[in-house]
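Peer 1: missing the sequence, but the structure's below:
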């Protein structure tokens, strides 16, 4: 960064990226040379693995963003482009690593064009939520944008996984993959059912059975167990046979490997080229033959799982006209409806193929479950509607003599909310409203709110910049505390009750 008329962003780890790029090039050259000298393809594979690392490091090392009176000028390894300020509608901050609890939350800048397209800038880049250099650079970019362009919003939009501007592509792709898996599993249901019926109806082979039909009948062979290898219930466990007759070893369950002993004489039942049963005096092991009901349960489970990303995409579609940084309602009500649907639909699908219940019982079960699921989906549709602050209605009345503890929090540190300690606001009781760090009863550690200093500016829905601690269905009141902006967040009805007392 040089002065207020020009901003230049380069990677702070440029030397490290150049070192990694050179290391990748040296590794690639060395691998090719060793491949030519020894003829081993393993060296060539190692060289190919180092190519992506070198290219990525080179891309990070050569990236640069420069901003001046004309606009943004982005330079990367493969291309250069310029974005005039007149074409940029806004500058957003996108949060990264939100779903990784082990990584710090990062930030990067996104330029939103007037035609709706988004251009993610390679720089500035922050790997922590508190980075003064990133904040200073972003402030300088926004100052140039305000001076030479016309920003769409006066505040800084922050885009997270809960906001409108995150997009629906990820949810739609996941939904499509789950639906494809459900369709593939459903395609195997008839074949699995036919195989299960053939196994149940198979009879022992006789001398008159033709050779080409012996795979469909049961062949019983004697064998002696030489030793067993029980490893772990989740790993392969083996039975070894003496003289490798009729085979050297057989993968069985952990219990079977524990029960059988060396020297046991057993009978092996073969069907369709595989051992299906090992019967001895102390234990009998059966190979699991998947049934049509099990595959149908997998298909229906994948179909229901696809409903959750579909619900997320639907909620984003309903909020497509809202601001990009506005927090959307959670899709958990639809998840609850899907879980309840699975509780009655999955057993019904399994029993339909395994032990049919009969038409009356099946229809009754399906009808009752369908009505329950429809009621839950309708309730979820209403619960996830976007409630604008103007539609909150009148605040609920409360007797002045009672103390009411309302779950709410100030999002900015103040003298009545030091270090963000407040979790509730107590109203009534013949005393002024106060911030408390508990849900009551009593006003222990209460900090009175200076009502005479506060002025209400606006009430809005939660935004990405308000943080993840604010639930999606809460509203935020923007207050003025003698020139200092203060944000108060609460549920719509509770916020209306608090503002009624504050004003």
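Peer 2: Looks like it came in fine. All values reported here derive from a predicted model rather than from experimental measurement.

Peer 1: Going by C-alpha atoms from here, please, whenever you check contacts or count neighbours.
Peer 2: Will do.

Peer 1: Nearest spatial neighbour of residue 189, chain-adjacent residues omitted?
Peer 2: residue 292 (5.2 Å; Cα to Cα, 6 or more residues apart in numbering).

Peer 1: err, residue 333, not the other one
Peer 2: Ranked by Cα to Cα, 6+ apart and with sequence neighbours excluded, the top spatial neighbour of residue 333 is residue 380, at 4.8 Å.

Peer 1: A further structure is provided below for comparison with the first:
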């Protein structure tokens, strides 16, 4: 298939999509006719719905992709585009909706030599079975190598964590949260002034003029005629007898349940609004957001903006990385933001408007800022991009030759890692082995055939390595008797494992060479080798 002269991709179930498109056109016509005649009923709604379905179906049915010796030609419902091979720098696989319950969607991205990368409309693949998609990617890569000059020698896989993924979404979310924090902070002084005015308000004098009664408290008697306690999020009400001094008062659901018809209550008015309803059974007070609450909301929004901001920062920091390499996780910055919230939120609650005037608040903020700087320095160090091969092994095995368990994963299914069950590699008292637990003991251990391993390269994690591999890990590529395998671990642990595999492979290879020489010498002298005992039945994986 890779020797094909061209590749033609059409959407699956094209005939069904055409029928849906025709149905959408018919529904649109019917909706327009009934709408112009002045009849608005369910047929119009159905016609509009079929119009939307038809538009989507027609757009999908019109998709085409043709790749030949001249380049890549795409067609959509409204546009045609052709790109020659000489203008294509590379082809990459993009993983979209990686967090969806349906699995990731695979798309092909076209990287031009000038301009931004864009997604091709076809082909598309979905996990877990995307063999047809992989086959078409292979054909496109073969055509590109034959008629162009790709920049990479492998298929770059750009996941949501990769350096080549756009950060516009994180940047927009950060800006939106910061704008919300600014709006909340803008209302803090007004809320503080209103709160102080409410606390200082006194009952109105009898001789006070009407225009000055808004700043004082007015008390009016009333009788509850009936109550409405909403069961959902709808508003609950107290209805007053004879509509005096007003027809109804909006209260909480609990207050509507506590008051009963016939209760005599006293309403407290301030600035023309009911602020309190006092009765023998219950007292209701309207909740007005205090300045401290608004300051806490502003601080929470600002801290929330820090996480997408950290993702943008990591993207800028790794802009020189290959586009398929995975960036370090932003979780260390999330820890720093959480630590900042531990001192910032109580400070905002207690000192919303006196952060710079209160000595206690200034001391509190200075001590907290020092801790925040330390946390962010730690997060910055934890998210460094370490070049592969420059990290030394983190010490040797434990004293007395005891086993040491290191978190590591083989990314291929092999005889020593069936179905990817291994989560750790154990070194020390015994050969290097794969185990599905962090120890202690070598239960369910599978020995790694180090004598077959030949190290072919060290690199950082790529998008094609899967989402189970941390972005801070490194990957060692081995040749396992002609089969490529990948081992992922922390840089220091990986160097330690690679060194142990090299030592074990050399010792095993030397022992095998000595056994071979002994056998050849015995055969030349006519001596008979002792027969090996019959193999025992295996009852499970052994070390």
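Peer 2: That came through, no problem. Since the structure is predicted, the reported quantities are computational estimates derived from the model, not experimental observations.

Peer 1: hmm, back to that, report the next helix or strand after the helix or strand harbouring the residue nearest to residue 333 of structure 1 in sequence order.
Peer 2: Secondary structure assignment for residue 380 of structure 1, by DSSP states H and E: helix 359-383. Under the assignment DSSP H and E, the closest C-terminal helix or strand after helix 359-383 of structure 1 is strand 403-410.

Peer 1: Would you mind measuring from the residue most central in space within structure 2 to residue 488 of structure 2?
Peer 2: Centre of structure 2 computed as the mean C-alpha position; nearest residue by Cα atoms, centre = their mean is residue 99, 7.0 Å away. Separation of residue 99 of structure 2 from residue 488 of structure 2 (Cα to Cα, to the nearest Å): 22 Å.

Peer 1: Also residue 424 of structure 2?
Peer 2: 10 Å.

Peer 1: What of residue 178 of structure 2?
Peer 2: Counting by Cα to Cα, the gap from residue 178 of structure 2 to residue 488 of structure 2 is 38 Å.

Peer 1: ok, those two, which is more surrounded?
Peer 2: More crowded of residue 178 of structure 2 and residue 488, by other Cα atoms under 10 Å: residue 488, with 24 against 20.

Peer 1: Run through the residues that contact residue 482 of structure 1.
Peer 2: Applying Cα atoms under 8 Å, 6 or more residues apart in numbering to residue 482 of structure 1 gives the contacts 453-454.

Peer 1: go on, the one 4 residues further on?
Peer 2: The contact partners of residue 486 of structure 1, taken as Cα under 8 Å, 6+ apart, are 410-412, 478-480.

Peer 1: nearest to residue 250 of structure 1, of the residues you listed?
Peer 2: Closest approach between these and residue 250 of structure 1, by Cα to Cα: residue 411, at 63.8 Å.

Peer 1: In this structure that closest one contacts residue 420, no?
Peer 2: Yes - under the criterion of Cα atoms under 8 Å, residue 411 of structure 1 makes contact with residue 420 at 7.0 Å.

Peer 1: out of these two, which sits in the busier spot?
Peer 2: For residue 411 of structure 1 versus residue 420, neighbours defined as other Cα under 10 Å are more numerous around residue 411 (18 against 15).

Peer 1: The nearest residue to the more buried one once chain neighbours are set aside in helix, strand or coil?
Peer 2: Using Cα to Cα, 6+ apart and skipping residues adjacent in sequence, the residue nearest residue 411 of structure 1 is residue 487, 5.4 Å away. Counting by DSSP: H, G, I helix; E, B strand; the rest coil, the backbone at residue 487 of structure 1 sits in strand.

Peer 1: What is the burial count for residue 487 of structure 1?
Peer 2: Quick note: residue 487 of structure 1 (other Cα under 10 Å) scores 19 neighbours.

Peer 1: Spit out the contact partners of it.
Peer 2: Counting by Cα under 8 Å, 6+ apart, residue 487 of structure 1 touches 410-412, 476-479.

Peer 1: Now rank these by neighbours and give me the top one.
Peer 2: residue 476 (25 neighbours).

Peer 1: Now do the longest helix anywhere in structure 2 against strand 404-410, angle only.
Peer 2: Taking DSSP state H as the criterion, structure 2 has its longest helix at helix 491-525. Calculated by axes from the mean of the first three to the mean of the last three Cα atoms, to 10 degrees, helix 491-525 of structure 2 forms an angle of 90 degrees with strand 404-410.
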